[in-house]
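Undergrad: dropping a prediction and its sequence here:
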Amino acid sequence: MTTVEPAEAGVSIRRATRADLLDVFRIEQAVFEQPWPYSAFEQQVGTPGFLVAEDAHTVESPPPVSGYIVADDIPNHGRPLGHVKDLAVRPERRGEGVGAALLRRGLSALASQGARSVKLEVRESNEPARGLYEKFGFEYLRTLPKYYADGEDAYVLVASLEDRDGF
């Protein structure tokens, strides 16, 4: 059964299903210079942190996927550490709060899995994403030199999931 969260930013958020993969992959290719392969998304289907946002106000059936997040937890000295691996929004839906809605639900999913903190990597040049993450309490930890294939550095950002009053 797929649980759909109430609409926020004009989208409903739910766990991704196999039927969403083509839309997710198309968004990935449109947004990132180094897109994940389709198979990477296939491996994430069914995990609690692979969520999609779909247009809540459309007559299309099924509604189009507006964005997605892939987040999971990894062992870290006996405590799970959340990791936001991928977050993307369809270009024509940017600036509408879709990314914030996805991040909020992804962080909530990580917290419910026992993660006390979360990390992510973001391109140094991706100022809109960095701004979003800062609004959610992420702080700079370190730089990963030449992290991306084109030689650009990545910033590692971290945030605490403890003592948050909801997401």
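TA: On my side now, so go ahead.

Undergrad: make it CA atoms for all contacts and neighbour counts henceforth
TA: Will do.

Undergrad: ok, residues contacting stretch 40-50?
TA: 15-18, 21, 25, 68-72, 106, 109-110 (Cα atoms under 8 Å, 6 or more residues apart in numbering).

Undergrad: now the buried members of those.
TA: Buried subset of those (neighbour count, 16 or more other Cα atoms under 10 Å): 15-17, 21, 25, 68-72, 106, 109-110.

Undergrad: list the contacts for the residue nearest to the spatial centre of the chain?
TA: The centre of the chain sits closest to Ile69, judged by Cα atoms, centre = their mean, with a distance of 2.6 Å. Residues counted as contacts of Ile69 (Cα under 8 Å, 6+ apart) are 49-52, 84-88, 102-103, 106.

Undergrad: now stretch 10-22, how far from the chain's geometric center?
TA: Centroid separation between stretch 10-22 and its chain, computed with Cα atoms, centre = their mean, to the nearest Å, is 12 Å.

Undergrad: go through the lengthiest helix in the chain and flag the buried ones.
TA: Longest helix of the chain, by residue count under DSSP state H: helix 98-112. For helix 98-112, the neighbour count (16+ other Cα under 10 Å) marks 98-103, 105-111 as buried.

Undergrad: pipe these into JSON lines and attach distance to Gln43 per row.
TA: JSON lines is the format used below for the buried residues of helix 98-112 (distance: Cα to Cα, whole Å):
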{"residue": "Val98", "distance to Gln43": "24"}
{"residue": "Gly99", "distance to Gln43": "22"}
{"residue": "Ala100", "distance to Gln43": "24"}
{"residue": "Ala101", "distance to Gln43": "23"}
{"residue": "Leu102", "distance to Gln43": "20"}
{"residue": "Leu103", "distance to Gln43": "20"}
{"residue": "Arg105", "distance to Gln43": "20"}
{"residue": "Gly106", "distance to Gln43": "17"}
{"residue": "Leu107", "distance to Gln43": "20"}
{"residue": "Ser108", "distance to Gln43": "21"}
{"residue": "Ala109", "distance to Gln43": "18"}
{"residue": "Leu110", "distance to Gln43": "18"}
{"residue": "Ala111", "distance to Gln43": "21"}
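
Undergrad: for comparison:
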Amino acid sequence: MIDPVDGASQADEITIRAVERADLLEILRIERASFENPWPYQAFTSALDDPVFLAATATETAKIHGYVIGDIMPNHGRDRGHIKDLAVSPSARRNGIGQTLLWTAIRQLATTGAVTVKLEVRAGNTPAQSLYEAVGFEVSRRVPRYYNDGEDALILVLDLQSS
């Protein structure tokens, strides 16, 4: 059961909007609750300049339940979008928020000129892998010992021209 104060239920309406500087402490709280090696606060202040930095908020309360960060990398005339970070508050997971954030970010990256989108995911993070594969991402390669703790990363790619 999801806590009605801290979590989002499927009945909640979610609004996706651009992140503002005033949101960063709540974003950092979600980051720290989601990852063993969270990004530092400064990384989020820098991300305010990225083409995609979106928050999923409860429409009625404006509480932030998740966020996504993405940018564009030039790639020989075939610009590549990069999903750099995506997290949903633990109490709000499995309600479609991550997928909504991901699709919104992909659309914004496509509008900005991306023809493919890539991301990295921990080899052991099967819930995230399931989300990405449901959206159409495919494993491109495995990078041994990518993360500080020695865990491998999977590089996943979505081809927007064939989607």
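TA: Received, thanks. Not measured: the values here are computed from a predicted model.

Undergrad: who touches the nearest residue to Tyr155 of structure 1 once chain neighbours are set aside in this structure?
TA: Nearest residue to Tyr155 of structure 1 in three dimensions, chain neighbours excluded: Thr143, at 4.6 Å (Cα to Cα, 6 or more residues apart in numbering). Counting by Cα under 8 Å, 6+ apart, Thr143 of structure 1 touches 153-156.

Undergrad: any of those buried? List them.
TA: Buried, going by 16+ other Cα under 10 Å: 153-156, out of the contacts of Thr143 of structure 1.

Undergrad: can you give me the strands in structure 1?
TA: Taking DSSP state E, the strands of structure 1 run over residues 11-15, 50-55, 65-76, 79-89, 117-123, 139-144, 154-160.

Undergrad: just want the angle from the longest one to strand 117-123.
TA: In other words, strand 65-76 of structure 1. 120 degrees (axes from the mean of the first three to the mean of the last three Cα atoms, to 10 degrees).

Undergrad: strand 65-76 of structure 1 against structure 2, how far on average?
TA: Its aligned residues in structure 2 lie a mean 0.5 Å from strand 65-76 of structure 1 after superposition (mean Cα distance after the TM-score superposition for structure 1).

Undergrad: tilt between that strand and strand 50-55?
TA: Using the same axes, to 10 degrees: strand 65-76 of structure 1 against strand 50-55 is 160 degrees.

Undergrad: next, the angle helix 98-112 makes with strand 65-76 of structure 1.
TA: Going by the same axes, to 10 degrees, strand 65-76 of structure 1 makes 30 degrees with helix 98-112.

Undergrad: that older thread, how far away from the center of its chain is the longest helix of structure 1?
TA: Offset of helix 98-112 of structure 1 from its chain centre (Cα atoms, centre = their mean): 7 Å.

Undergrad: now stretch 118-126 of structure 1
TA: That offset, for stretch 118-126 of structure 1, works out to 12 Å (Cα atoms, centre = their mean).

Undergrad: buried set for it?
TA: Result for stretch 118-126 of structure 1 [16+ other Cα under 10 Å]: buried residues 118-124.

Undergrad: before we move on, the earlier item: kindly supply the ChimeraX command isolating those of the contacts of Ile69 of structure 1 that are buried.
TA: Listed next is the ChimeraX selection for buried residues among the contacts of Ile69 of structure 1, using 16+ other Cα under 10 Å:
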select :49,50,51,52,84,86,87,88,102,103,106
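
Undergrad: of all the contacts of Ile69 of structure 1, which comes closest to Glu8 of structure 1?
TA: Leu102 (9.4 Å; Cα to Cα).

Undergrad: against Ala159 of structure 1, how distant is that closest one?
TA: Going from Leu102 of structure 1 to Ala159 of structure 1 by Cα to Cα, to the nearest Å gives 16 Å.

Undergrad: over to His77 of structure 1?
TA: 17 Å.

Undergrad: between these two, which is the more surrounded one?
TA: Ala159 (20 against 7; other Cα atoms under 10 Å).

Undergrad: gap between the residue lying closest to that one once chain neighbours are set aside and Ser117 of structure 1?
TA: Sequence neighbours aside, Phe138 is the residue nearest to Ala159 of structure 1 in space, at 4.5 Å (criterion: Cα to Cα, 6+ apart). Distance, Phe138 of structure 1 to Ser117 of structure 1, using Cα to Cα: 10 Å.

Undergrad: next, show the common contact partners of those two.
TA: 158-160.

Undergrad: in JSON lines: those residues, plus distance to Glu8 of structure 1.
TA: Output for the shared contacts of Phe138 and Ser117 of structure 1, formatted as JSON lines (distance: Cα to Cα, whole Å):
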{"residue": "Val158", "distance to Glu8 of structure 1": "25"}
{"residue": "Ala159", "distance to Glu8 of structure 1": "23"}
{"residue": "Ser160", "distance to Glu8 of structure 1": "23"}
